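Asker: Kindly return the folded structure for what I paste below:
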Amino acid sequence: MTALRVRSSSSLPACGTATGTAAASLPSTWPSIPPCPIPRSPLPGRFEPEVCSESVTPHIMEAPEKSIHEPQPPNESRARKGNQRALFLTGLMFGFFLFLMALPTPAGLSPAGHRVLSVALLAIGLWCTDTVPAGVTGMVIVAALVLTGAVPGLREALAGFADPVAYFLIGVLTLGLAVLRSGLAERLARFFLDRCNGRARTLYLHLLLGFPLLTLILPSATTRTGILVHVYEQALDLSRVPRGAPLAKAVMLALNSVNRLASTVLLTGGITPILAASLIGGVSWTRWLVLMSVPFGVLLVLGAALIYLLHRRGFDIPLSCLPEKKPKPLSGVEIRTLIITMGASVLWLTDAWHHWNPALPAILALVCLLAPGIGVLTWRDFESHFGWSNFFVLASSVSLAQALNGSGASTWIARLIVRGIPSSDQHPVLVVVALLLVSAPVRLLIPNISGFLATTIPIAMSIGLATSLNPVIGGLAVVIAGDAVLYYPAQSASSLVVYER
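Answerer: Next up, the predicted model:
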């Protein structure tokens, strides 16, 4: 700390003394000023500023001038360059889109299918490069479907916004928001952190082991992700793990991919297994578990191991220890949140009895969470903290998938790709491998898993009938390929939940 002295050559007899009117007026709480040599002023009666131990003048006079003339960080320049790059890529993709539209329609493909495929490739490019916000890309899809004549009118382009899955997502995300706002997320985060003893690997292992168990309680991967993403965000924040750190990336990638795969092991695990079982036919709950537990178990282990290896540096850093805190009893808000969440889970697990669409329990849970008296959220909380981009992306991708199916484009793509599959009666394993390989590019072009399954399962089963392969195995092969691979977040509602965080 620097100190400023004011002295008069006639009134200050010695250095370091507190005499004179200026020194006497200093408050008693000021720190003492160490003595320093002060030269005599050449002019009697003139007051001069002097500095003890270092000059104070640069600190007083030059600091404001420095802050004015100091060059700013190049954030504006970087943002400008980033915007220019995004504009260039967006223009390039729209140019490619116009080029595709100008090409002659391939044989066997309808003109509407040609236009829908062009829109689908534009959407994939925008979603993969992220040059524009994902929600804006969803609106681009709706407009492009209408303007190109890929669908008869705006009503068909907005068909995805009337699909129940979009409102299922709204209800699930509201459940996750309620878990966060009620304090349950922090309580669960502290529970996990207390048992990992500062070891990041233990926290990651708890996360992985919890997926199969939570599937029995919350069968939907989107529901689990919507809740767990808040829980583990709290855990990482309490452990002082910054966003973007290797450990944070590993946890979020596990929620995004491994968690989703855990649902497909069970027939009641969500839309994917239910739709696939209905298309294949004759698959019971136990038979589905026996057939899918091995391949998806292998995928779970491989996915978790790959994520660990890619971000292993983050697991070597110990987590910050939490201070001792006696757990408090559950509050009324937490109890109401638990009751509403478990009530929705019971309705999802008993859908074989009441045959409700999964979106209906989610909507009922949303109403209860926002209802006066029993709710835990206000409407302001809901509208300000809800990730509306998820809704637009999912709804527009469903519209695109329906347009692909309605125009016959998805069937044309599938038949074109599977045409080269070997139909050897002596090597059915080769047929399975070929189905797995050719399903991946089809999944790239069809963003919605329901549209993908509705297109590929009948074709795969037909190939199985034409060879020595069991048709059920052929149908399950494309389910594995379609559910195990994600190219961009819009292909899965649970992935959107993590991506928007």
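
Asker: only C-alpha atoms for contact and neighbour calcs from this point on.
Answerer: Noted.

Asker: the longest helix in this protein is where?
Answerer: helix 75-102 (DSSP state H).

Asker: Packing partners of that one?
Answerer: Here helix 75-102 touches helix 111-129, going by 3 or more CA pairs under 8 Å, 6 or more residues apart in numbering; DSSP states H and E.

Asker: Packing partners of the helix it packs on?
Answerer: So helix 111-129, by 3+ CA pairs under 8 Å, 6+ apart, packs with helix 75-102, helix 134-147, helix 388-406, helix 409-418, helix 428-445.

Asker: Please provide the structure for the following sequence as well, for comparison with the first:
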Amino acid sequence: MEKKSEARNENGAAKRYGLLLALAALTAVILLPTPAGLPVAGHRMLGILVFSIIVWMSDCISYPVSAAVIIALIAFILGLAPDMAAPNKLIGTTQALTIALSGFSNTALALVGGALFIAAAMTKTGLDKRIALLVLSKIGAKTNRILIGVILVGLILSFFVPSTTARVSCMVPIVMGIISAFGVNKKSRFAGILMIATAQADSIWNVGIKTAAAQNMIAMGFIEKQLGQTISWMEWFIAAAPFAAIMSVVLYFVLLKVMPPEMKEVPGGKETVAKALQELGAMSLAEKKLLALSLVLLFFWSTEKILHSFDTSSTTLAAIALMLLPGIGIMNWKEAQDRIPWGTLVLFGTGISLGSALLSTKAAAWLAQFVVVWFGLQTMPIIGILASLAAFLIVIHLGFASATALAAAIIPILISVLQSVKTPGVNVVGMTMILQYVISFGFILPVNAPQNMVAYGTETFEVKDFIKTGVPLTLAAYLLILLLGMTYWKWIGIM
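Answerer: Sure thing, here's the model as predicted:
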């Protein structure tokens, strides 16, 4: 109890100092002389970027609140900067606020919003729980098979529940129920690896499936805005699924090696899952409707650019409209709004706005040139560029509690960096997509992703357990990125 109290006090102090540090850094950057070749507006945006990164890394204020603060800072600090087109005039708060809200008109925001509604429908109907229990009922009672089942559920739910936190939140009570029903101590290694696998498998399949995570939509938004190209659901899947499949196998062996279960089989395990499934009863009409709608939506996602030209955001919004219609729908607006984490949507839109402001004020291009020179990337071989930037992202992610926030801060800069290198043959779109995979890692610390914290809240494992499994997992993922960069991704033309 005393240790928990100390941890809370330290956390509270870190949050207070984080906000003060962010404000001090913002002030310091703005007071520095404007570098040559950088407009004053760009200089101001660099200060806001530094403020945002410190706030997001220290978690000193909640993400939705940070979004409101960042919008206000852009409106006033950028609004009081000289207009780049007419230096004798100020940009003005009206134009600056338009820039600050530009992310909320992005099609990627519509997709993320739609994804949150689908996740809400899954939890309301219980379809996600039924899918999880059905998979686990087929696995058996051997501990290694149960581990395979948990990883497999993470894969399957990633196709249907486009929210990592929602997927893990669905799985946690099921896994805890299994642990309790089996009579296994929740502090046992077996309980620990099941819960760690629940979080890590979902993080891995965030990479494999475009619609599985909000940070992927951030990257897609910037790729469309900066590079004028779109990546379909199937194009993403073909490129990323092999990585996620291999890493799922790696996760299995890493967990069994680092935290071997105390027993090889749990007596009565299969019966326990069967009983939980029986308690759900027959599929409700709402579940059947949602399953049919999800399968149709998955069909449209996976056949984009192959059988039709309907983009992912549009088909998702059409599905949500059907889902909410009276009579044929699955839930009404009131049932939906109580289950939607609106703060996630606000953060997403603000993140897009921040990146757009960095681009329009030329701050991203200036910072990219600095990074290119600093890391010596100008004429580095393509695989060397990938290795350097991937390693940089892994390190910087240690300070972030959200891959969405990290993507919002870094993707526009990474695109500008890739456009600035002189190495011939760099596929900027493909390389950005691969670096987005790395942004989804978050394997090392519980605080590196919301889904990790949901699992950590069960008290089935310690931070050191997560690190012990997360470090080899991250190293394997990094090496696999480089291996696929030299082979498979080169063969399919994205490297």
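
Asker: rewinding a little: helix 111-129 and the longest helix of the first structure, what's the angle between them?
Answerer: Interaxial angle of helix 75-102 of the first structure relative to helix 111-129 (axes from the mean of the first three to the mean of the last three CA atoms, to 10 degrees): 160 degrees.

Asker: Identify whichever of the helices and strands packed on helix 111-129 of the first structure lies nearest to Leu169 of the first structure.
Answerer: Closest to Leu169 of the first structure of those is helix 388-406 (CA to CA; 7.2 Å).

Asker: Could you pull out the buried residues of the closest one?
Answerer: 389-406 (16 or more other CA atoms under 10 Å).

Asker: tell me how far that helix is from the chain's mean position?
Answerer: 18 Å (CA atoms, centre = their mean, to the nearest Å).

Asker: By how much does it deviate from the second structure on average?
Answerer: Once fitted to the second structure, helix 388-406 of the first structure is off its aligned match by 0.9 Å on average (mean CA distance after the TM-score superposition for the first structure).

Asker: Onto which residues of the second structure does that helix map?
Answerer: Using TM-score structural alignment, helix 388-406 of the first structure lines up with residues 342-360 of the second structure.

Asker: rewinding a little: and the longest helix of the first structure, what's buried?
Answerer: By neighbour count on 16+ other CA under 10 Å, the buried set for helix 75-102 of the first structure is 86, 89-90, 93-94, 96-97, 100-101.

Asker: That helix vs the second structure - mean distance after superposition?
Answerer: Averaged out, helix 75-102 of the first structure is 4.1 Å away (mean CA distance after the TM-score superposition for the first structure).

Asker: before we move on, the earlier item: what about the helices and strands packed on helix 111-129 of the first structure, which gets the closest to Cys368 of the first structure?
Answerer: helix 388-406 (20.0 Å).

Asker: elements contacting that closest one?
Answerer: By 3+ CA pairs under 8 Å, 6+ apart, helix 388-406 of the first structure packs against helix 111-129, helix 134-147, helix 154-157, helix 164-182, helix 449-466, helix 493-499.

Asker: residue in the first structure matching Ser284 of the second structure?
Answerer: Checking TM-score structural alignment: Ser284 of the second structure goes with Ser331.

Asker: In CSV, list the helices and strands packed on helix 111-129 of the first structure along with distance to Leu208 of the first structure.
Answerer: Compiled in CSV, these are given as follows (distance: least, CA to CA, whole Å):
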stretch, distance to Leu208 of the first structure
helix 75-102, 37
helix 134-147, 29
helix 388-406, 25
helix 409-418, 34
helix 428-445, 26
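
Asker: Specify the stretch among these that is closest to Ile280 of the first structure.
Answerer: helix 428-445 (15.5 Å).

Asker: distance between the closest one and the chain's centre?
Answerer: 27 Å.

Asker: List the buried residues for it?
Answerer: 428, 430-432, 434-445.

Asker: Next: stretch 266-278 of the first structure.
Answerer: So for stretch 266-278 of the first structure, counting by 16+ other CA under 10 Å, buried means 266-277.
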